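A.B. asks: This is the structure alone, sequence omitted:
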């Protein structure tokens, strides 16, 4: 019985027993550890459909180990489905998910939690909830989607977006486009690329709160079902051992996670979510601290969309533990794991053959991490680009601005106009407040690739990019345009300089001209209502994790 409820003779406890009995619980069930299965199952999101079945196996494990499971659901939006207007509502749901879990778990007095999650905003939302609640907690992700194979080449969902540009530029015909579009998602599971979902899913493993290999293994594998039973059994042990979330996740484990994400060329969205997690845990960390940490490791793997290798290739090559083995000298391998033992224990008993998918340090892809955190008069509080997704010829770029005040405007321009090589496409009023919601500009970014412009045209925004984005795309610029940041002052033709090696982004306009523009600045109004109005009123800037609840 939950030990925080008071004595059995209390009226609150009596009420609790009566209502729990209505659910089919016997007194001996009520006296067991009460385990919340926080499920994000949905049949409107392919990454989350497998979680319905997995929950059954988690439940079996809990019962076998002497616990009493109770399951409830939370929203699970798909970033890929929610394009255009729907994207406004995606990032705000991270905090809604966190808050709904916090409220439900605390109101019902559970003793432990199993978080079932898969996709981009659900994993970080559940992480924030776990940090706030601080109960014994284990995460389990749904597993990966099968890749689509055609003529010996594999395709994953990130390829769809690039195909839009390929079709528009005549690189592929309509029949090929339609065939690949309809067939590219072979099964349910997380998209088989190294986007935000799998970056954050594997981050869970590194910080110690999810079993190793849980993200990269196929959703349809029997091993995933067995793993779910193990998780169900283990959470009851954690409750008995009184090992809470914060027993595993602290500054040291977060730093391990940052180094892992950087070594694997992870999603730029991980920067946003890890900053939010640090704040939820009261861990002091700013964007500069993040940069120092991420730049301390070599990049030893590149996965789709930055290479031809998909998530199943990564799993076969040894996955998370192979990477940790290679960067072992850079991490704290004494950190404990929810499934038992430490990182060191797990690595000592692990072996995977060397392969081209995950490289050794002497053949690394890059020396100093996968991100470039940029500063300058265009981004006084910072901006982020995934350097490992940029062709080296674009590490330095200077060109004239072409300015847009929404994603829709830049999409229309790219489809209908001739883009001048050398230009910098500036997409503003897409920040947390300006959007509102900080949409991902994943389709315009992918269209650049599909149109063959990734070596001549850059794109910058105060919005976000997808974890599946590659190319010279700088996002998360702060302060954002809505707040009167320098990006709001850019005019067509202004020269913009981007230097990834020097970590600088500059607007090459005299300061007196910028001062004059600032005096005449008028915010572009975007009327919103409902949840988005509340979001705009409360949300923090991107460099602070864009938290709002």
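C.D. replies: Happy to help now that I have it. Quick caveat: nothing in here was measured; it's all calculated off a predicted structure. Numbers count the residues shown, from 1 in each chain.
A.B. asks: make it CA atoms for all contacts and neighbour counts henceforth
C.D. replies: Fine.
A.B. asks: show me where the stretch 151-300 of the chain has helices.
C.D. replies: Taking DSSP state H, counting those that start in this stretch to define them, one finds helices in the stretch 151-300 of the chain at 157-168, 174-183, 196-207, 222-241, 251-263, 269-280, 287-294.
A.B. asks: another structure for you, compare them:
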């Protein structure tokens, strides 16, 4: 056991003395020590209840003969950080969380980890840490929030701002909506980034069945946490580690489920970062290849009317996998933290779809192709990402004049000020990983476009990124980004941009000679970055096309 480095031998008497100071007995020290990584705080609605999840995990560890030792990590609420400078810190927090877990689990050599995230960057950060450390580990999330009355959720409120601005609803109605759309704890109710990553954690094999969909407020979620605590002890006994589970088969399963579920475009940023920790390559072309052969089986908010609680009722992730398995799209031999393969789990659970409106049959999918498409062209030679399952049919192919903004704030002001017309293509640049810095998530502009009644006539192109709650022709992760001299930095007001999502094409209709002339004259806008954290991040971060991870040759 790794923990013997600090618990056994004459020379470790001082170490044991410190452990005695915690109240631990010699018996507890002799057992496997399990780090319980808790991201609970009183800021994030998805994390407000995680102390209760942690207590259930620790009970499970003790029942199975281990000694749990809890420690915290930070967590940013993307919803609260949205549309102001705070959002610059969200993506950098992913690396900080992964690093902090590595520090804690290396300085105090735990025998295993149970990781308790729930929202946005915390989930991929914990997966990254698990694969980097490669000690027995299991992830159990806090679970999804329930939807509000009449199927409302956080996106209803974001879009309500635009609706109120154009007089469709009153400010009083918006006020009532904001009080009820998020009814309690949990990760926001749709297939947004947090729930996408929690579902994919289950698919990858590092979380138990049900991890992505069991509602936060249920006793079933507490039982899952206890089971996770017990399961990690079996992983210790078998020395079954994350890199034994996360293989190329797990990669293929994760991307396939991503496409079938219609997950957040942020998964295209996070999955490459997660798998890179296992020394597995996942470039943008893989997403597009898998998308072309994987049917889109679910239309969860924001793409459709259903929420994660409906997905759970319909059979959850095992049911989606079982449906895809009918078409031979699932690697059944991939190992999981249950100690069994994916195929064995599906057979044991008798996984089946219980509501074919929430989870469509592979024979009658919502769409023949998956939820995400990768676009390329002179505007994004290294690729850009769109959630095509949430794009209106009339916006799948579109040309229009560019409306160019060098910040999210300037674009938002124009949208809410009525200065954007049907047919325009909004360009927001200098919001990429390095240029932002921090690659802000821009739910406010997309929600305001929809709230202003322009969702079926206006596209948005950016080197920044979007919330999983974004719907419409919102194309992000444009690479190279403007700060790296990408073509997006050369776009001028009124230039024509041609989008063709089915053809995976995005072109700036300006001849090469003119682009060369603009490139020679290019001067990036001055941006003063006072934060040491963001300055360091800007120097170290790579392109969104490679997951926005830190450079390896630091």
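C.D. replies: Arrived safely. Everything quoted here is computed from the prediction, not taken from an experiment.
A.B. asks: Could you get me the TM-score between them?
C.D. replies: The TM-score (TM-score structural alignment, normalised by the length of structure 1) is 0.97; 545 aligned residues with a C-alpha RMSD of 1.3 Å.
A.B. asks: ok so, going back, single out the most deeply packed of the helices of the stretch 151-300 of structure 1.
C.D. replies: Compared across the helices of the stretch 151-300 of structure 1, helix 196-207 shows the largest average neighbour count, a mean of 27 (mean count of other C-alpha atoms under 10 Å).
A.B. asks: mean per-residue distance, that helix to structure 2?
C.D. replies: When structure 2 is overlaid, helix 196-207 of structure 1 sits 0.5 Å from its aligned residues on average, using mean C-alpha distance after the TM-score superposition for structure 1.
A.B. asks: Serialize the helices of the stretch 151-300 of structure 1 to JSON lines and add fields for distance to residue 149 of structure 1.
C.D. replies: Below are these laid out as JSON lines (distance: least, C-alpha to C-alpha, whole Å):
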{"stretch": "helix 157-168", "distance to residue 149 of structure 1": "12"}
{"stretch": "helix 174-183", "distance to residue 149 of structure 1": "9"}
{"stretch": "helix 196-207", "distance to residue 149 of structure 1": "20"}
{"stretch": "helix 222-241", "distance to residue 149 of structure 1": "22"}
{"stretch": "helix 251-263", "distance to residue 149 of structure 1": "27"}
{"stretch": "helix 269-280", "distance to residue 149 of structure 1": "28"}
{"stretch": "helix 287-294", "distance to residue 149 of structure 1": "34"}
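A.B. asks: In space, what's closest to the corresponding residue of structure 1 for residue 201 of structure 2 - neighbours in sequence excluded?
C.D. replies: Alignment note: residue 201 of structure 2 maps to residue 204 in structure 1; criterion TM-score structural alignment. Using C-alpha to C-alpha, 6 or more residues apart in numbering and skipping the chain neighbours, the partner closest in space to residue 204 of structure 1 is residue 210 (5.5 Å).
A.B. asks: check contacts around the spatially most central residue of structure 2.
C.D. replies: With distances taken as C-alpha atoms, centre = their mean, the residue of structure 2 nearest its centroid is residue 193 (3.7 Å). Residues counted as contacts of residue 193 of structure 2 (C-alpha atoms under 8 Å, 6 or more residues apart in numbering) are 119-120, 263-267, 467-469.
A.B. asks: Most neighbours among those residues, please name it.
C.D. replies: With neighbours taken as other C-alpha atoms under 10 Å, the top of those is residue 263, carrying 35 neighbours.
A.B. asks: Looking for the alignment partner of that one in structure 1.
C.D. replies: Using TM-score structural alignment, residue 263 of structure 2 pairs with residue 266 in structure 1.
A.B. asks: cool, and residue 394 of structure 2?
C.D. replies: The equivalent of residue 394 of structure 2 in structure 1 is residue 393 (alignment by TM-score structural alignment).
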